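Student: I'll drop the sequence and a predicted model, then ask my questions.
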Amino acid sequence: MTRRWYTEDMHSIKEIFKKGPGPSSSHTLGPMNAALYMKHQYPQADRWKAELQGSLALTGKGHLTDEILIRTLGENTEVVFNLKASPEHPNTMYITAFQGSDALGTDQFVSIGGGKLEINGVPAASTPEIYPHSTMAAIRLWCKGQDITLDQYVDMVEGPELTAYLEDIMDTMIQSVQDGLKAEGLLPGSLKLKRVAKELHEDALACTDPDEIFHLLLASYAFAASEQNAAGGTVVTAPTMGSCGILPALIYHFIHDRHYKREQLMKGLKVAGLVGNLIQTNATISGAKGGCQAEVGAACAMGSAMIACAAGQSDGQVEYAAEMGLEHHLGLTCDPVGGYVMIPCIERNAMAALRSVDNARLSRHILRVKHERVSFDHVVEAMNITGMKLPMELKESSLGGLAVVIPNEAQEQ
């Protein structure tokens, strides 16, 4: 197979990291952006009709899609869940603007992940394609020739303004953890799921085993950010809201518990964004398109690379850490119970955060004793193929997997 080496089809990594209300970048943030677009296009409209199709219709209630549309467009908004339509993309919706009894216009939106949209078949993002390479192999080859590291490559392409943008992103990530650690009670929805981050954190502080302390602390941070997301709080797509607990947990843990300098984590965050960008460019970060391997798997790859980079490991070790993070999530299904971003999503974020640390550690040692046969690009390609072969029931539809074996009385459709 002929691989692309020099192309121009990757946008800024700012597109990977976006702030917004949870619980889902594709089902909440994307529809919110669609509603804002319609309000700008039709300022004279006094009522609206939104038709949700595919995954947006099947899991829209649990993902608060209808609530965010009504909150953004206004109370005079009708939301229709069309369960019979078979759209080409599972995250398809139509919004019609009305003035009185007259329809002003209808626009089609496809929520492609990370809050980004295609509008009437055209990508909405007007950001330029700024990266001269679109595979890890091409980037690594170029960096070797220039004698620079992956984070320096990101700085070279993006310019100095990226650091200021990511400083704000990092602050928001940390805040999502801090807010989640303080919160108590039940998460919204019929599952009646209890928040556990605060108690888990207290258990960690009461431990005497140092290894267990670090594991419980890191898990509590991932629970904290993920519970904030499930409750509709402000979080960061990393690369999606369904996987928003992994990078914040790692950043918070390594700054507060392991005393890494913020500058180290900032370098790592840039590389994490590059990894997420490569996955989105060559595969997908949408759970409705590729399953949870595209969300939590991608985030684990990003987190693994971030920690390896922050620890001062080589670019080869960073790539290997990212490759392991994605490889060992291949085939992971997206089967949210009741359509809520809670079961299995919250625990899954904690597990991936823990695995990110393991991957960074393993990559440091394994490459010293053997040559790795599987590249990051190989795994991204495999994830894309796997995602296409996963049945629709296992891709954010709540029609398969855990979503059908958990007792129906716990679900709300």
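Tutor: Alright, I've got the coordinates. Residues are numbered from 1 along each chain as shown.
Student: Every contact and neighbour count from this point should use C-alpha atoms.
Tutor: OK.
Student: Just give me the residue right at the centre of the chain.
Tutor: With distances taken as Cα atoms, centre = their mean, the chain has T240 as the residue nearest its mean C-alpha position (1.7 Å).
Student: dump the residue contacts of that one.
Tutor: Counting by Cα atoms under 8 Å, 6 or more residues apart in numbering, T240 touches 16, 24-26, 113-115, 285-286, 295.
Student: Out of those, which two sit at the greatest distance?
Tutor: Spanning the widest gap among the contacts of T240 are I16 and S24, at 13.9 Å by Cα to Cα.
Student: May I see the buried residues of stretch 60-73?
Tutor: Residues of stretch 60-73 classed as buried by neighbour count (16 or more other Cα atoms under 10 Å): 60-70, 72-73.
Student: quick check, distance from it to the centre of its chain.
Tutor: The chain centroid and the centroid of stretch 60-73 are separated by 19 Å, computed with Cα atoms, centre = their mean, to the nearest Å.
Student: contact partners of it?
Tutor: Residues outside stretch 60-73 that contact it (Cα under 8 Å, 6+ apart): 23-24, 27-28, 31-32, 35-36, 39, 48, 52, 56, 76-79, 81, 189, 338-341, 412-413.
Student: how about the nearest residue to F376, chain neighbours excluded?
Tutor: Once flanking residues are discounted, F376 sits nearest to E323: 4.5 Å by Cα to Cα, 6 or more residues apart in numbering.
Student: let's bring in a second model and compare:
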Amino acid sequence: MPHEAISVFDMFKIGVGPSSSHTLGPWRAAQSFINKLENNSRLHSVISLTVLLYGSLAKTGKGHGTDIAIQLGLCGEDPETFAVEDINKRINDIALSKKISLGGIKNISFDPYTDIVFLMQESLPYHPNAVSFLVELHNNEKISETYYSIGGGFVKQEGEQNMNRSAVALPFPVNTASDLLHWCMKTGLSIHEVVLENENAWQPEKETKDRVMRIFHTMRDCIYKGCHEGGILPGGLFVKRRASALNKKLLGNKTYTGFNSWKNCIQEGGNGFKYTLDWVSCFALAVNEQNASFGRVVTAPTNGAAGVIPAVLMYYIVFGDGNSEDAIINFLLTASEIGSIFKKGATISAAMGGCQAEIGVSSAMAAGALTEAMGGTQKQSLMAAEIAMEHHLGLTCDPIAGLVQVPCIERNTMGAIKAITASQLALQSTPDFAKVSLDAVIKTMWDTAVDMNHKYKETAEGGLAINIPLGLSEC
């Protein structure tokens, strides 16, 4: 059976909030389209451009900043490096001038209010998150290309064949949890060791470890920044940030300078249950409040679920034995492999599977990684991932006003706590007696996704999205 080769850096991508499928994906799609025009020597011939948003991208695009992301992508900016504090100015300049610089080199007339079209009632069959770019050239030639944002920042062009990364021959090909367990049992390697061996097919081991630490540093900086920024989240719901206030409450009058000093202050408070629980929630809140504010985050495996894995990893670092580069790298390698199995066997797109595909998958990833980090066997790690997902099955995605705020931010705290609980259960259990396998729960998740009503799949057309008055939620 052919295998899909997915790297840790496919699952963990540095970008900008609030959504991997509605912000990061469209941004990458716009970048890809502009790069293709330039590579085909057509960029300088463009005289007009229209962007069409379909399905979920249209219905919740405004709340997710899809139009903003696309404009920045068309300008040739990169979501991994573009200064997030400059987003508003760049977008305002485009709107006022009614001009855009394609790839930063070709200026054309462009009015985002008319040239980005939200087709609320139209959806393309391949995937609910679709965007088409229509251009006219000087010679009257017209070009139309369609891209699908399929979750977690992954983008697929219509008609494109998956020949690049999947063509890589990995020493330990994995499509299912059973495949992963097979290689672990055959070689005696832990999950993170299997992943590291596979990563060698793409780059040297040192480069892999350096890049994983860059992923961690982005997560760490996001947590720290989120724990020290107050105010109201953008978008019109008037949701108050809570991580900063909780951070101050938990630390009292303690003073510190920088992350390490702050971490030491947290550790001085002990490891009581309530205290630890509050900090795990604080870590998760911090990340997703940054995500909701167009901050720099890491898909884990998505932006909407970006707080779960960093919160559990910080729990391991602050309250466990995870304060070393090796421990951090191993944790993230294991988490990525579990996430990739979910992507191959089901989906990590809320527009396809509801929130079980985001918070559920991130919780499973964190549970499996924490279990191995705490000394659990490979079977216990997979058991923990199964437990975490089993208790997220059927979770809908119904963001109020299409914003990644309510209920999304709090759900990250729940996903993190469930991951820790699932890990503890697995560590105290014998997997050979388990009734449900990880592969079975992944299949069940996909079956549930197929059966789920479309209005509960990131459309803001059902559930909390229609039952909570705007401006009165979670204030």
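Tutor: Sure, I can see it. This one's a predicted model, so the numbers in the text were calculated from it and none came from an experiment.
Student: thinking again about what came up before, for I16 and S24 of structure 1, indicate the residue with more neighbours.
Tutor: Taking other Cα atoms under 10 Å, I16 of structure 1 and S24 do not tie; S24 has more neighbours (31 against 25).
Student: Translate that one into the numbering of structure 2.
Tutor: In structure 2, the residue paired with S24 of structure 1 according to TM-score structural alignment is S19.
Student: Now do the same contact list for that match.
Tutor: Neighbours of S19 of structure 2 in contact, by Cα under 8 Å, 6+ apart: 64, 291, 302-304, 404.
Student: Just the helices from the stretch 1-150 of structure 1, written as ranges.
Tutor: Using DSSP state H, counting those that start in this stretch, the helices assigned to the stretch 1-150 of structure 1 run over residues 30-41, 55-59, 65-73, 136-146, 150-158.
Student: Can I get these in TSV including distance to G273 of structure 1?
Tutor: Shown next, in TSV, are these (distance: least, Cα to Cα, whole Å):
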stretch	distance to G273 of structure 1
helix 30-41	19
helix 55-59	26
helix 65-73	26
helix 136-146	13
helix 150-158	9
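Student: winner for burial among these?
Tutor: Of all those, helix 55-59 has the most neighbours on average by mean count of other Cα atoms under 10 Å, namely a mean of 28.
Student: Report the mean deviation for that one after fitting onto structure 2.
Tutor: Compared with structure 2 after the fit, helix 55-59 of structure 1 shows a mean deviation of 0.4 Å (mean Cα distance after the TM-score superposition for structure 1).
Student: How far does that helix sit from its chain's centre?
Tutor: For helix 55-59 of structure 1, the distance from its own C-alpha centre to the chain's C-alpha centre is 18 Å (Cα atoms, centre = their mean).
Student: Identify the residues contacting it?
Tutor: Contact with helix 55-59 of structure 1 is made by 27, 65, 81-83, 90-93, 288, 338-340, 396-398, 413, as judged by Cα under 8 Å, 6+ apart.
Student: same deal with stretch 426-438 of structure 2?
Tutor: 177, 371, 376, 379-386.
Student: what lines up against the residue nearest to the centre of structure 1 once you look at structure 2?
Tutor: So, by TM-score structural alignment, T240 of structure 1 is matched to T302.
Student: ok, that match to P234 of structure 2 distance?
Tutor: Computed as Cα to Cα, to the nearest Å, the T302 of structure 2 to P234 of structure 2 distance reads 20 Å.
Student: and what of V297 of structure 2?
Tutor: For V297 of structure 2, the distance to P234 of structure 2 - Cα to Cα - is 17 Å.
Student: of these two, who's got more company?
Tutor: Between V297 of structure 2 and P234, counted using other Cα under 10 Å, the more crowded position is V297 (31 against 16).
Student: quick one: the more buried one is in a strand?
Tutor: Yes. Assessed with DSSP: H, G, I helix; E, B strand; the rest coil, V297 of structure 2 lies in a strand.
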